[in-house]
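Trainee: Okay, structure incoming, though there's no sequence with it:
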């Protein structure tokens, strides 16, 4: 089907050059706003300009203070003593604390699951599932336990990278860690930082970037883990423990009205599977076909190209192979000009999932631009922090152990 022609705007009489991104432009610096037109009238641009003077000043203050931890919500700051093992704050303050640390809100099942684990192990809820399933509660759960506070991280990047595995895209947030060999872990997967997770997913970081759906909430995910463990268990004592855990889980989940099947929350059909397989969702207008267009190469062709780039033995060969990638990137720029921001996100995620450090600088530019054009600034911050300290292995906690 032939794509409809895009409308071209003019800036007659305004003295400003039309910005190609219009109202969706992510650039907020003052010089850009002075030179380029984004709205239908100058008054609207001037209003945005005046607001950004204030916002930029506040942002500058925040950036300056983040290095000292001043931007961390007070509820996140503890002394580290036993008295502060649990946050002495209201539920509302805890929610703000976690959002301040991780830039996303946690769903209700997150807090209810912590309560469930407290019933299993009052002293150390994070270890409640370790003896039976080999799982530990980590990530934002460390903020609930009081282990992760504004006092034991140096900057916001610490929290954003806390238990972020090598192949965890910004859309995935680890909340349960497994073994240190295959680096199995479970986490929430969300399409937008402003929305709740669409499902709980798993990944074996030692093996690949593949992300698999496990359940619609943490209770459903653990129910599946118990079923898998029961099939593998040979010891009668362990089987009895697992059955007891399963009964307790079912009772608690039913009381809280959580479904234990694998059904996930309603989610629009993904535009592309991406290399990780969990899918990518972006706003798309089916009538105008605006929002996404597929990459000009297949997944197999892109993988082959990236393998050539990563294995380039000389600088000359590397530059030659990069020319092919630059052609694809040029298509992304053209797609961005016509508001098909999904193409850039797809390419960025594929480059991230390929996992080659040589591609980090290229993918960072592509994917952060895509996130910002899609109004997913929080994801842009997360990927920037992650790539600056991306590492393999299981040593992923930013909390200093005694």
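Mentor: Thanks, I have it. Note that the structure is a prediction, hence the values are computed from the model and not measured.
Trainee: Please count neighbours and contacts with C-alpha atoms only from this point.
Mentor: Fine.
Trainee: show me the residues around the closest residue in space to residue 374 that isn't next to it in sequence that make contact.
Mentor: In space, residue 374 comes closest to residue 341 once its chain neighbours are excluded; the distance is 6.9 Å by Cα to Cα, 6 or more residues apart in numbering. Contacts for residue 341 (Cα atoms under 8 Å, 6 or more residues apart in numbering) come out as 291-292, 332, 335, 370, 373-374.
Trainee: now swap in residue 392 and tell me
Mentor: Residues counted as contacts of residue 392 (Cα under 8 Å, 6+ apart) are 165-166, 206.
Trainee: how about a cut-off of 10 Å?
Mentor: 164-167, 183, 205-206 (Cα atoms under 10 Å, 6 or more residues apart in numbering).
Trainee: How about residue 132?
Mentor: 226, 229-230, 238-239, 241-242, 245.
Trainee: Please compare the first structure with the one that follows:
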């Protein structure tokens, strides 16, 4: 028996529910499945389609505590974030609020937060990373937030990512151990691999053209003649030194600005020859360096790179983020 209510399908079941740390003694005979209308709304608001494991994880939590799915994650000091808050009934009248909700200072457009830490003064968050906004995410990664741009892969599905995070955490408890066991059971039943280096992730590594400052790697379309990608003339360490010199605003800053302008000119030449990946790498590195003083240079290369690659969603996200780039946890949905 099914009935639809506020974007969710309530399906009665006769089978026992998976019990978690907050399961009630009385058996619950309903689960929450997100219908297509709600999935379409999520994609419309966040500009990317969420994969099936996102909705399967939501259903897993709701089967344990339908009234408040976050209760299931509470023992591990994490909670749902990002697009999950739309499923929880939160909203905003401003479209850009959805794009910036739980988007931390150094989160590139490719990264979409879905889990955040509840620990005080902690900005750790887990998100999907995708190379192309029209495709499935490549994996999920952990960001420590703040001025740290590094993204640490946790798995290629949300069950694996949360399991890996809890496993690595220092706040293990019987309740979190029980949650990990439940996650493994459901993941196995649904065919999700638990592990932070799956075959899918290893295959992607072979396509990475540059690690970039966030170390998650950049993948761009490259044809059989190598068109699509061109290396920047400086190494990562040399780029960081160059950006740092510009920010110091000392006697050498003018020379460093000229050098960066020259690199941007080379990016424009690369764009003319369809090597769009060079501008993407430079723009991402400028963004990940983490200074508002570099926003003018980011504007000059990164939106154009996304546009030329056909990644219009990423272009919209980066422009919204640069317009309201804030430090700390950004709660825009209420």
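Mentor: Everything's here; your move. Because the structure is predicted, anything quoted here is derived from the model rather than measured.
Trainee: Can you give me the TM-score here?
Mentor: Remark: TM-score between the superposed chains equals 0.85 [TM-score structural alignment, normalised by the length of structure 2]; 302 aligned residues with a Cα RMSD of 1.9 Å.
Trainee: neighbour-wise, which of the contacts of residue 132 of structure 1 leads?
Mentor: Counting neighbours by other Cα atoms under 10 Å, residue 242 leads those with 22 neighbours.
Trainee: What's that one aligned with over in structure 2?
Mentor: Matched to structure 2 by TM-score structural alignment, residue 242 of structure 1 sits across from residue 176.
Trainee: Which helix or strand contains the nearest residue to residue 261 of structure 1 once chain neighbours are set aside?
Mentor: Using Cα to Cα, 6+ apart and skipping residues adjacent in sequence, the residue nearest residue 261 of structure 1 is residue 220, 5.9 Å away. Taking DSSP states H and E as the definition, residue 220 of structure 1 sits inside helix 218-232.
Trainee: so what secondary structure elements neighbour that helix?
Mentor: Helix 218-232 of structure 1 sits against helix 108-120, helix 130-133, strand 184-189, strand 199-204, strand 212-215, helix 236-255, with contacts defined as 3 or more Cα pairs under 10 Å, 6 or more residues apart in numbering; DSSP states H and E.
Trainee: can I get these in TSV with distance to residue 89 of structure 1?
Mentor: Converted to TSV, those look like this (distance: least, Cα to Cα, whole Å):
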stretch	distance to residue 89 of structure 1
helix 108-120	14
helix 130-133	27
strand 184-189	24
strand 199-204	27
strand 212-215	30
helix 236-255	24
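Trainee: So residue 66 of structure 1 is in contact with residue 159, correct?
Mentor: No - with contact defined as Cα atoms under 10 Å, residue 66 of structure 1 does not reach residue 159; the gap is 11.8 Å.
Trainee: Does the residue nearest the centre of structure 1 belong to a helix, a strand or coil?
Mentor: In structure 1, the C-alpha closest to the average C-alpha coordinate belongs to residue 170, at a distance of 2.1 Å (Cα atoms, centre = their mean). Taken by DSSP: H, G, I helix; E, B strand; the rest coil, the conformation at residue 170 of structure 1 corresponds to coil.
Trainee: Surely it and residue 386 touch.
Mentor: Yes - counting by Cα under 10 Å, residue 386 is a contact partner of residue 170 of structure 1 at 8.7 Å.
Trainee: before we move on, the earlier item: next, give me the two most distant ones among the contacts of residue 341 of structure 1.
Mentor: 332 and 374 (14.0 Å; Cα to Cα).
Trainee: quick revisit: which one of residue 66 and residue 159 of structure 1 has more residues nearby?
Mentor: Higher neighbour count among residue 66 of structure 1 and residue 159: residue 159, with 28 against 15, using other Cα under 10 Å.
Trainee: need the contact list for residue 229 of structure 2.
Mentor: 209-210, 219-223, 270-271, 273-281.
Trainee: SS state for the aligned residue in structure 1 for residue 37 of structure 2?
Mentor: Alignment note (TM-score structural alignment): residue 37 of structure 2 maps to residue 93 of structure 1. Using three-state DSSP as the criterion, the local structure at residue 93 of structure 1 reads helix.
Trainee: surely residue 93 of structure 1 meets residue 87?
Mentor: Yes - counting by Cα under 10 Å, residue 93 of structure 1 touches residue 87, with 9.4 Å between them.
Trainee: More neighbours: which of those two?
Mentor: A count of neighbours by other Cα under 10 Å puts residue 87 above the other of residue 93 of structure 1 and residue 87, at 21 against 16.
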